[in-house]
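*Asks:* Coordinates only, no sequence provided:
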């Protein structure tokens, strides 16, 4: 098995559970930098009275949809080399970014969602199973057990919709696992993994950046289409591919540049 960013053990965990946790994925200096840039973007967003698209807006959180439009740092994080190698192992060499967000979840706030799947389908490309989409959470703050964790039902990727438990209160889901993680952690999960945001009962603020990747023939989520200004600055095959500028049926050659530079 030729892997770029995962160990064999991690690949097996992914296939079993439907999610992976990478502690210390972002160095503390980078985490502090992204926190600073997120605060700056939020300030401008509020001062200019900008609005999120209805197709992406969430309740009970401070949110910027399309965060990559607001700061070059977030655009660079979209193509983080380590994460790109993880995506290659999970999606192959042809994929796009279909949505991205900056999220700040204030203390003592109800969850913005209950248990759900983002997708219910696994695709087959060249006879290999490929997720319909994969979401990446970068946590910019420590998340306590009662701090509004992202939570999963391990192994739910192998369950039919009828087999998935239904609960009224998010925390009552039997067998769930909470992502009470340290800042700098990256969490990656399959679109069909059963997951939820939990209620933030703590006095702490949860901060995160989210990037959603999918096979290259999947369309960008409405409201998240990259601007013409952003596309005009795309000067690498990788960035062009991620922004959906490369025809999906063509070889983007996104990772040949990386191979040449090594």
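*Replies:* That came through, no problem. Quick caveat: nothing in here was measured; it's all calculated off a predicted structure. Residues are numbered from 1 along each chain as shown.
*Asks:* all contacts plus neighbour counts: C-alpha atoms, from now on.
*Replies:* Fine.
*Asks:* for the regular element (helix or strand) spanning residue 74, packing partners?
*Replies:* Here residue 74 sits within helix 72-78, counting by DSSP states H and E. Using 3 or more CA pairs under 8 Å, 6 or more residues apart in numbering; DSSP states H and E as the contact test, the elements touching helix 72-78 are helix 28-47.
*Asks:* Could you measure from residue 214 over to residue 82?
*Replies:* Applying CA to CA, to the nearest Å, the value for residue 214 to residue 82 is 17 Å.
*Asks:* So for the two, which sits in the more crowded spot?
*Replies:* Set side by side, residue 214 and residue 82 show more neighbours around residue 214, with 25 against 13, by other CA atoms under 10 Å.
*Asks:* these two touch, right, that one and residue 95?
*Replies:* Yes - with contact defined as CA atoms under 8 Å, residue 214 counts as touching residue 95 (5.4 Å).
*Asks:* distance of the closest residue to residue 78 other than its chain neighbours from residue 259?
*Replies:* Spatial nearest neighbour of residue 78, excluding adjacent residues (CA to CA, 6 or more residues apart in numbering): residue 211 at 6.7 Å. Counting by CA to CA, the separation of residue 211 from residue 259 is 24 Å.
*Asks:* These two - which one has more neighbours?
*Replies:* residue 211 (23 against 8).
*Asks:* Helix or strand: which one has the more buried one?
*Replies:* strand 206-215.
*Asks:* Pasting the second one now:
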């Protein structure tokens, strides 16, 4: 899902030709401890707690705030803001503070922390290929050289004269070759003959109705792969139109160890 970006100051260019940028992800987790309810039939409104949190950070604002978990003991929220610099401001306004709700004598304690990125590290991919008995690091595909991307918007990777909903491997390569020379790219959904070999969790869209796609980019050397992984860590993909308006989306970046079609891609 894409969201409107109001502040693009932290965005860095990924590919000028396709108006694509990378924008830092700025998320935080806010936990509110709930008191024991002594009176039967009395409850705490999640909506009221959320509104109190929004008021506590004013004049700053969350670009998104949602409940990630709710129990009898606590409510956990995931909040997102426009820039990483704003995260520290909100943490100072929330962490260790308290909320007083009308009709309740107990106060609600608030804890807030910046989210850690769930992203593969150099240790993850280096150790996987180093410890694999059947891998030969002199052979492309049997070493850390391929990134796996999910959630790429189709319309951001089309050719000027191509179908409006069909991503192009040419466009994909142009976007990601800025990190280093690309050996080959692969968009599984473009090949109808591979439908049975793909993980059904990834092959969820068909032509005429799809919005996003998954792809694989194989670099010629380790440096290109490592630079791509390091640069994409903690980033959103952002598209900036000719009118200056920008939208962004979260993409999932994995290393080649997660690839469900290893044999096919390696044989290319």
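*Replies:* It's in. Here the structure is a predicted model, which means the values were calculated and not measured.
*Asks:* Fetch the TM-score of the aligned pair.
*Replies:* Once superposed, chain against chain, the TM-score is 0.27 (TM-score structural alignment, normalised by the length of structure 1); 126 aligned residues with a CA RMSD of 6.2 Å.
*Asks:* ok so residue 53 of structure 2 is a strand residue?
*Replies:* No - according to DSSP: H, G, I helix; E, B strand; the rest coil, residue 53 of structure 2 belongs to no strand; its state is helix.
*Asks:* and it, how many residues sit next to it?
*Replies:* A count of neighbours around residue 53 of structure 2, defined by other CA under 10 Å, yields 23.
*Asks:* What about the residue lying closest to it once chain neighbours are set aside, how many residues nearby?
*Replies:* Sequence neighbours aside, residue 94 is the residue nearest to residue 53 of structure 2 in space, at 7.7 Å (criterion: CA to CA, 6+ apart). Residue 94 of structure 2 has 22 neighbouring residues, counting by other CA under 10 Å.
*Asks:* contacting residues around residue 94 of structure 2?
*Replies:* Contact analysis of residue 94 of structure 2 by CA atoms under 8 Å, 6 or more residues apart in numbering lists 30, 53, 56-57, 110-112.
*Asks:* My guess is residue 13 of structure 2 contacts residue 175. True?
*Replies:* No - taking contacts as CA under 8 Å, residue 13 of structure 2 lies outside contact range of residue 175: 10.3 Å.
*Asks:* quick one: the strands in the stretch 1-150 of structure 1?
*Replies:* Counting by DSSP state E, counting those that start in this stretch, the stretch 1-150 of structure 1 has strands at residues 19-22, 62-65, 95-105, 122-125, 128-131, 134-139, 150-152.
*Asks:* Indicate which one of those strands is closest to residue 237 of structure 1.
*Replies:* Residue 237 of structure 1 lies closest to strand 95-105 among the strands of the stretch 1-150 of structure 1, at 11.8 Å (CA to CA).
*Asks:* buried stuff in the closest one?
*Replies:* 95-105 (16 or more other CA atoms under 10 Å).
*Asks:* quick one, it and strand 134-139 angle?
*Replies:* Strand 95-105 of structure 1 runs at 40 degrees relative to strand 134-139, counting by axes from the mean of the first three to the mean of the last three CA atoms, to 10 degrees.
*Asks:* end to end, how far does stretch 79-88 of structure 2 reach?
*Replies:* OK, stretch 79-88 of structure 2 end separation, CA to CA: 13 Å.
*Asks:* what's the nearest residue to residue 135 of structure 1 once chain neighbours are set aside in contact with, if anything?
*Replies:* Excluding the flanking residues, the one nearest residue 135 of structure 1 by CA to CA, 6+ apart is residue 212, at 4.3 Å. Residues near residue 212 of structure 1 by CA under 8 Å, 6+ apart: 97-100, 133-136.
*Asks:* Can you give me the distance of residue 212 of structure 1 to residue 64 of structure 1?
*Replies:* 14 Å.
*Asks:* Buried residues in the helix or strand where residue 225 of structure 2 lies, which are they?
*Replies:* Residue 225 of structure 2 belongs to helix 222-232 when assigned by DSSP H and E. Going by neighbour count (16+ other CA under 10 Å), the buried part of helix 222-232 of structure 2 is 222, 224-226, 228-229, 232.
*Asks:* from the residues you listed, which two are the most distant?
*Replies:* 222 and 232 (15.4 Å).
*Asks:* tally of neighbours for residue 130 of structure 1?
*Replies:* Neighbour count for residue 130 of structure 1, taken as other CA under 10 Å: 19.
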